[in-house]
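Participant: Take a look and give me a structure for this.
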Amino acid sequence: MTDLSPSDLAKDAAARAGVALVQDGMRLGLGTGSTAVFMVHRLAERIRAEGLRLRCAATSRATCDLAGQLGIQIEELDEIGWLDLTLDGADEIDPDLNLIKGGGGAHLREKIVAAASDRMVVIADPTKVVETLGAFHLPVEVIPFGVETTITHIRRLLDSLDLTHRPILPRQRDGRLFRTDEDNLILDLSLDVITDCSAISSGLHAIPGVVEHGLFLGMCDLALVGAPDGSVIEMTKPEVTA
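Facilitator: Coordinates of the predicted model:
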């Protein structure tokens, strides 16, 4: 990888640090997104150089295809069972390691894989670190049937949380509605600031038609934040005091 932008250099630094955690014999979850692309490339390099024996599950068709092109064998999650480690990116990371994910539309599979792992490690560049989640649109995956009714329920939820008049934007790509790997739709919620992540999370989960949302609360164990100079900062969960 040559002629990288400062942002890409930071992503690559984080990816290298994440891949350095991989040990021979591990069962890995491979994330999706621009930083995960660097991670898959660096992982393939280590496999070739060290002969690592790994069992890997991918969080999207895109990651599966890239891994295959680089010689990494991908298995179904259910074939592997429980995972030792998942390496994935994030769209936002707060000081408690809560995340917004789903900019690439893979947050359903990403959450399933992360929840099936002993440890989730996020790799990111510094722009993803925020004080409060919400500036990045919150993705909500919904089934196509009754989508307008689902939007009405989401709007009522937002109203109840003093988030009135926040835009709910059906995601599009190339002038058409975006479809996930599960053939569902994504609604992007423009919330600006999320003051009560738990309330939004539980409220969205209670709405028929909502498949999954992009809030990852209490799931990340470590965040590795790369910088263009190759350095990496480790973010860990704050200690809970009695």
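Participant: hey, let's count contacts and neighbours off CA atoms from now on
Facilitator: Will do.
Participant: check contacts around Asn98.
Facilitator: By CA atoms under 8 Å, 6 or more residues apart in numbering, the contact set of Asn98 is 215-220.
Participant: mind running it again at 7 Å?
Facilitator: 216-218, 220 (CA atoms under 7 Å, 6 or more residues apart in numbering).
Participant: swap in Cys64?
Facilitator: Applying CA under 7 Å, 6+ apart, the residues near Cys64 are 58, 74.
Participant: and for comparison, fold this next one:
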Amino acid sequence: MSANMSPIDKAKFVAAKRACDYVQDGMKLGLGTGSTAAWLVRCLGEMVRDNGLKIKGVPTSSRTAELARQVGIEVISLDEAKWLDLTIDGADEYDHDLNLIKGGGGALLQEKIVATASDQMIVITDGSKRVESLGNFPLPVEVIPFGWQTSKALIEEVLVGMDVLGTTASLRMNADAPYVTDEGNHILDLHLNRIGNARQLSLVLNQIPGVVENGLFIDICDIVVTGYGDGRVEVQDINNGEHDETRYDFLDDDNLFADLGD
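Facilitator: Model (predicted):
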């Protein structure tokens, strides 16, 4: 691996590389969305090309599907797969119980559907995403376009009674227009600063008319693989309580990931 990579890219790469150890021939995999998940897709593509790995991937976004096809991974729909052996994805935040905030890349709805249709979910991330309490990263909430301002007002009203430090929501934009998800919806980002009871908040948000889904992933993640810029990788398995650490050495040579940025 090139020594010219930035520390953050090294952290993402080693996390993705370590997560590949969980992938077995013949698996049906959920493929996440975001910069860290993109490293995973490239690593899996290398295994398909060089090692003859046979897998089928269910992408969580159109851009992940495009990348998977580019690197030679067979892409199928979740309806075709019916059920998945494993989903590997990134996260915007995770706490000590492996609860997550996801959706910074706008794919939270498909990500949650795919993750919950899997025997196991692994999150790959860097050390900056570990937090004592969720909420510093804005919580994405996907809403239908019709009446989104009403949905926003209802959400902000509900937040007043929740155990959070902030109660404002903002419409996510793409240049001068509202951001549109793969499902044709909008995203409201909730600026909460701290979430005291993530489980309660998730349940309450999903009861609001117009809300499709929120970015809190509670009791879904089984393993977090955390990479660091010096090549260290920590693995935390919530089911068996195991915590181990490995290290990758980087060589000064060319690699197929050199063109992959954030």
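Participant: re earlier: could you dump the contacts of Asn98 of structure 1 into JSON lines and include neighbour count and distance to Thr86 of structure 1?
Facilitator: Below are these laid out as JSON lines (neighbours: other CA atoms under 10 Å; distance: CA to CA, whole Å):
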{"residue": "Phe216", "neighbour count": "21", "distance to Thr86 of structure 1": "14"}
{"residue": "Leu217", "neighbour count": "14", "distance to Thr86 of structure 1": "15"}
{"residue": "Gly218", "neighbour count": "11", "distance to Thr86 of structure 1": "14"}
{"residue": "Cys220", "neighbour count": "23", "distance to Thr86 of structure 1": "10"}
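Participant: Quickly name whichever of those is closest to Gln172 of structure 1.
Facilitator: Phe216 (23.1 Å; CA to CA).
Participant: Identify the residue spatially nearest to the closest one, adjacent ones excluded.
Facilitator: Leu99 (5.0 Å; CA to CA, 6 or more residues apart in numbering).
Participant: For the aligned partner of that neighbour in structure 2, grab the count of nearby residues.
Facilitator: Matched to structure 2 by TM-score structural alignment, Leu99 of structure 1 sits across from Leu100. Using other CA atoms under 10 Å, the number of residues around Leu100 of structure 2 comes to 27.
Participant: For the biggest helix by length in structure 2, give me the average deviation versus structure 1.
Facilitator: For structure 2, the longest helix by residue count, based on DSSP state H, is helix 35-51. In the superposition against structure 1, helix 35-51 of structure 2 averages 0.6 Å from its aligned positions (mean CA distance after the TM-score superposition for structure 1).
Participant: Now find how far off-centre that helix is within its chain.
Facilitator: The chain centroid and the centroid of helix 35-51 of structure 2 are separated by 16 Å, computed with CA atoms, centre = their mean, to the nearest Å.
Participant: And the helix or strand following it, what does it pack against?
Facilitator: Downstream of helix 35-51 of structure 2, the first helix or strand assigned by DSSP states H and E is strand 56-59. Judged by 3 or more CA pairs under 7 Å, 6 or more residues apart in numbering; DSSP states H and E, strand 56-59 of structure 2 is in contact with strand 28-31, strand 74-75.
Participant: Gln149 of structure 2: which of these is closest?
Facilitator: Per CA to CA, nearest to Gln149 of structure 2 of these: strand 28-31, 32.3 Å.
Participant: what's the mean gap between the closest one and the aligned bit of structure 1?
Facilitator: Looks like 0.5 Å for strand 28-31 of structure 2 (mean CA distance after the TM-score superposition for structure 1).
Participant: Who are the packing partners of that strand?
Facilitator: strand 56-59, strand 86-89.
Participant: Since that was my last question, I'll sign off now.
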